[in-house]
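After the sequence you'll find the predicted model.
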Amino acid sequence: MTVRQHTTSSRGAQPRKGAARSTSTATSTSRARSHAGVAEPRRSGTQQRARHGARPVARKPAPHTPRGVPQVKHPRSRQAPVRSRARGKSRSRKKSTVGFVRRVIIRPSRTKQATPIIKKRLRWAVAVLVSLLIFLIGKVGYLQTVSGDDYRAAGLAARMRTTTLRAERGAIFDRNGREIAMSVPKMTLYADPTMVVDPTGTARAIAGLMQFDPVREQELATTLAARESSFTFVARQIDPARAKAVTDLRLPGVGAYKEPDRMIVDPSALAVVGGTDTDGIGTAGLEMQYNDTLAGKDGRFVREQDKDGRSIPGASNVEVEPVPGNDLVLTLDRSIQFQLNQALLSRVRQVGARGGTAVVMNSKTGDVYAMANIRRKEDGTYSNSGNYAAVEAHETGSTAKVFSIAAAINEGAVTPDSVFHVPGIQKFDEYVIRDAYPHPTQAMPVREILVKSSNLGTVLTAQRISTTTLESYLHAFGFGDKTALEFPNESAGILKPAEKWQGTEKITVAYGYGFASTSLQLVSAMNVVANNGTYVAPRLVLATIDDAGKMHNVAPSATRPVLTQETATQMNLMMRDVVCFGTGTLAKIPGMTVAGKTGTGYKVQNDGTYGSDTTGRKYFASFVGFLPAEDPQVTILVSIDEPDAGSRDRFGGTAAAPVFSDIGAFVARELRIKPPATTQPCAKADPYARAGESGH
């Protein structure tokens, strides 16, 4: 049986004009259709509402189906039967359209309620977007205007690399223009770890050429791999040829630049000249004292590079040329310096001493011709790197007798011929004082007291003046104050005010115990006698030479009167007799008159005492003199530190005087010093001879 199916859609359904059907009519019609075998379509919502009195909506008649076409009866459902795929799609579109109409057109109340919420949300979204846009525009403007320069500078700085161009350090010359210290061309290898591609391979390649040990190679590889900085040293101040061998490998991130090294041409002057560190900064001696003069002003080379470390052609590279330092001209004489160092070293070895110092200076000007320092190290070898002549102080011993006797004569308290009855031993309060050799009480003139180096005779002479006066003279001779050299770490020695002298110091200061001096102070003090009673400060620098080659002379040494010329002459004559007939006979120089004084001082032991003949002693043996005695040109000091205490050569007259003789003869030849025509050699007969006597 053929069933006709009608589909009723509310879309577009319109009631006829003037047509109105009652409910009964609609019902009867429906029944009639049912009896006729026609399925009644499901009413739409509009039609349902029509049943309850709503305005009826006309139904669209079902399409006619030709006879003979089989029909498939479908169960009633919400979906219409699908007759074909194309028609199904069409009906789906129609259904979605119907849904839209229902939501938007038929139910306008819900849309009207949602519209304010949507508008509110839209306004918030627009406000946020506008605010964000304003913020971004403001930030960009800020970066381009206010902080623009800073960011541009930071970007440029990231591309710039600055290389320091080390200024050539000034050379140091001796008084004759011979180099003592100079800068030599060297190269320094460096690396930029951020540019190194293969840290391990780079370290291995460099180590092979530089002969690094495995530990150093591994340290380099670790540093390169860490990439903690953009610069690290690989090797500093190496031979240019070795540096070139490395740079020829063209290893990424590895380069080299010039960095001069300091070389001491005359190692014997090392203690005076001092040294520099790898950065060319003076660390000791004159290199440190005159660092600002010698250093010059470093230059720099600034280049702009790309991300691979290559220089950018045409970029704003800046190069500031370094300004070389000034040269220094010293008072030292290289020949005398070398000879003095050799003579002192030889004697220190001969007497088994701990070390020694020696100074040669011009008697008129205070110019130091040579200053030698020897010190034995723990391994038994000897070093000359410390300037102990300026930085270490010790009790002078018998050389101080010259100053206390000169003070008494200059004050008019005594004369060279004043006689004292000198015992071999004497007790002062609770303290016992002895001469170096036993003798009965003897009548000794002052000159004999000096020649024989009598401790008790010197004490008796010095007691003719007050301790305050003696202290004033010692200060005038230069003790207790630094010299004008201003040498780094120079010692001022020790000289307490007279009112603080305690116990035996009131007695022993007269012959060299109770105050301490450096070798530099002692030779300058003895030079007062050589220079006719005038103190002249020691000097080490003659002049400086600027980068234009112009020489600037240093001011002459300061001077001050200490003794009258008459007193100085009297002391000169007595000191000649010390060499001719007294404790300094080993200081004689053939064909030359020499004046001087020996000194043997006990060194303080670790327990704070001077020790004893039974427990053992340590000595400081010295000789200080000048030549030629008639017209002094040079003053020389030689001190031997701790000669063998069991040897006869432990005294100033035996340990130090022979060195004075050797170096004095050399200096006389080197400086072409000739004795005056009126020079008289030592008399053959000893006017001071007494049986069984000898001093030190």
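Received, thanks.

rest of the way, CA atoms for contacts and neighbours
OK.

gap between the two ends of stretch 168-182?
Taking C-alpha to C-alpha, to the nearest Å, stretch 168-182 runs 9 Å from one end to the other.

and what of stretch 324-336?
Calculated as C-alpha to C-alpha, the first-to-last residue distance of stretch 324-336 is 30 Å.

try it against this one:
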Amino acid sequence: MKRKKGVHKNKRLGIVIAILTSVFIILFAQLFRIMIINRSFLVSQGEEQSTKELMVMPKRGSILDRNGNELAVSADVYKVRLDLQNLDEYSIKYKKSKDIIADEISNALNLDVDNVRKSMEKKNAVGGYLRDLELARKIKKEVIDKVKQLRSDKQYYFMVIENDTNRYYPNNNFLAHALGAVDSDGSGLLGLEKYYDKDLTGVPGIKISEVDRISQELPYDDPISTQPINGKNITLTIDASIQFIAEKAAEKAMEDTKAKGVSIIVTDPKSGEILSMVNKPDFNPNDPRKGVKTSDELHQLWRNWAVNDAVEPGSTFKIVTTAAALEEELTYKDDQFYDKGYIIIDGVAINCWKPGGHGQENLVDILKNSCNPGFIELGKRLGKEKLNEYINKFGFGNPVGIDLPGETSGIIKPTNKMSNVDLATISFGQADAASMVQLIAALNTVMNNGVYTTPHLMKSMSSVGQDGNSNVVQTYQDKNVRQVISEKTANELAGYLEQVVSTGSAKAAYIEGYGIAGKTGTAEKANIGGKGYSEGKYVASFVGAAPYDDPKVSLLIAIDEPKGQYFGGDIAAPVAKDLFEQIFKEMSFKPVKN
């Protein structure tokens, strides 16, 4: 009997040992799976739940004029996000109504309480509360201080406060089309803000800190962080004083002529630096969509007419035809032409603007009188291939490379598709189309001893360190500099253009003693998407520089669809005179006494 009891006892012991052994094997297997197989996954999960990664946004670089005046700056503002899951847990744990929480948050942020309540109930696709909801942006410091106090006092750690960016244009509409604007995230939307967006934006930093289960940073832990690299400051070639003068001149021209629009560009003809760029009407970059009802209206308002659009240049293009003919030795100062008021090309009569014509003229006369038949003769001597060769050399038909987005190439008729009538009309500024920056670049080539320079707006870029000190890291380098015509040809033509202003069709721009050289233009506007021209729609223009023998400043004025008078000599040249007078005064440029 005793032996039987011993057997049973040993059997029970064996079962217990087997069970314990199995349990230990299972536990060991689980530990192996957790500690070895799934270690990386579980560690990452644990770190994700116990750490908070916050992107620290860099400050967008400022845009300054050539004298350091601020044109676009970024203010320090903040944004608030909500972790709605933590908010819900907080409400349940502390038995606090979400309505009360919404009231407190809306009061601190000056938000509509009903919108805050709706935001607090937003859920994801599977029905869970959102972990990251953007509640408010561009919050000023005095407001965010109240929010921080609320978060601390009430332990509202479901509120996440981050730095944000707010772009500010202190002069409102000033230089609007060139500066452009940014979108709601602070990224470049148009203009220089878009073209130099990468340089202005900088590189974000990262802050990683340990948090508890309610996402509150642990006080004993030192956060790991990388400092953001702020965006570069960009110094422009723009002179704010000259820009102001040009803005006022454009506004007055638009008012006086009841025009659809006015563009003015002022440059240094030797370097291609743009001192001023104006388009009217314009917009306020601080609120670029204000007052606009449709996307088409917005598109038209934002277009930089001087850069994005191409129009027939009219008689201002005669500068190029003259330069080509002089360079090829196909004409000379006393070359004789006869204008009877029209010329017939392949059965098509092309009229001079003056009924009855100008009669006998020399080369300087056809420039001074802007005589179409005379330039048709020069175009005929050059021929299709040679004329197009110079058109290309002067930068037409391709973007000039200005540092603004959306630049047009213009429209140049290919040589193999050019008829004799086309050759005739192109020679005096019709059929082909060009942008305003292409035209000012062509004039500058003549005024700069025949050397082409690219119109541009960036003068230099500077990095700004944590200590606030700035260092120039890049200056503008022109990659398109080239000799287009000889210095002799350029200087000869510059002298002729001075006579166009002093005694010719552009005499309304004449100021004694300043040696202004220039050319007016009056171009019919081509029908959009069709053949022919729009009746009664013109672009009146003037391009000029001074002094003609050592130019310090050049400018272009274009008046789009003026009402009433529409000749460039009548309405654009007087604007040029007023503009030159004010710029000369600003530059302390004195007249030359004879």
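Great, that's in hand. It should be emphasised that the depicted structure is a prediction, and the values quoted were computed from it without experimental measurement.

Return the distance of the closest residue to residue 203 of structure 1 other than its chain neighbours relative to residue 212 of structure 1.
Spatial nearest neighbour of residue 203 of structure 1, excluding adjacent residues (C-alpha to C-alpha, 6 or more residues apart in numbering): residue 221 at 5.2 Å. Relative to residue 212 of structure 1, residue 221 of structure 1 is positioned 12 Å away (C-alpha to C-alpha).

Pick out whichever of these two has more residues nearby.
Shown here are residue 221 of structure 1 and residue 212; by other C-alpha atoms under 10 Å, residue 221 has more neighbours (20 against 15).

roughly how far apart are that one and residue 199 of structure 1?
5 Å.

Looking for the alignment partner of the residue nearest to residue 203 of structure 1 in structure 2.
Using TM-score structural alignment, the partner of residue 221 of structure 1 in structure 2 is residue 120.

That match contacts residue 86, correct?
No. Residue 120 of structure 2 is beyond contact range of residue 86, at 11.0 Å (criterion: C-alpha atoms under 8 Å).

quick one: the residue nearest the centre of structure 2 and residue 361 of structure 2, what's the gap?
For structure 2, the residue nearest the mean C-alpha position is residue 191 (1.0 Å; C-alpha atoms, centre = their mean). Per C-alpha to C-alpha, residue 191 of structure 2 is found 46 Å from residue 361 of structure 2.

Residue 214 of structure 2 now?
For residue 214 of structure 2, the distance to residue 361 of structure 2 - C-alpha to C-alpha - is 90 Å.

next one: residue 203 of structure 2
On the measure of C-alpha to C-alpha, residue 203 of structure 2 and residue 361 of structure 2 end up 64 Å apart.

Residue 314 of structure 2 corresponds to which position in structure 1?
Match for residue 314 of structure 2 (TM-score structural alignment): residue 397.

Quick check, that match in contact with residue 619.
No. Applying C-alpha under 8 Å as the test, residue 397 of structure 1 and residue 619 come out as separate, 9.6 Å apart.

who has more neighbours, these two?
For residue 397 of structure 1 versus residue 619, neighbours defined as other C-alpha under 10 Å are more numerous around residue 397 (29 against 23).

who's in contact with the more buried one?
By C-alpha atoms under 8 Å, 6 or more residues apart in numbering, the residues touching residue 397 of structure 1 are 511, 512, 513, 599, 600, 601, 602.

and what of residue 512 of structure 2?
Residues near residue 512 of structure 2 by C-alpha under 8 Å, 6+ apart: residue 591.

my read is it is in a helix, agree?
No. Under DSSP: H, G, I helix; E, B strand; the rest coil, residue 512 of structure 2 falls outside any helix and is assigned coil.

any idea how far it is from residue 343 of structure 2?
Separation of residue 512 of structure 2 from residue 343 of structure 2 (C-alpha to C-alpha): 36 Å.

Next: residue 522 of structure 2.
Distance of residue 522 of structure 2 to residue 343 of structure 2, computed by C-alpha to C-alpha: 19 Å.

Which one's more surrounded, these two?
For residue 522 of structure 2 versus residue 343, the count of surrounding residues by other C-alpha under 10 Å is larger for residue 522: 24 against 19.
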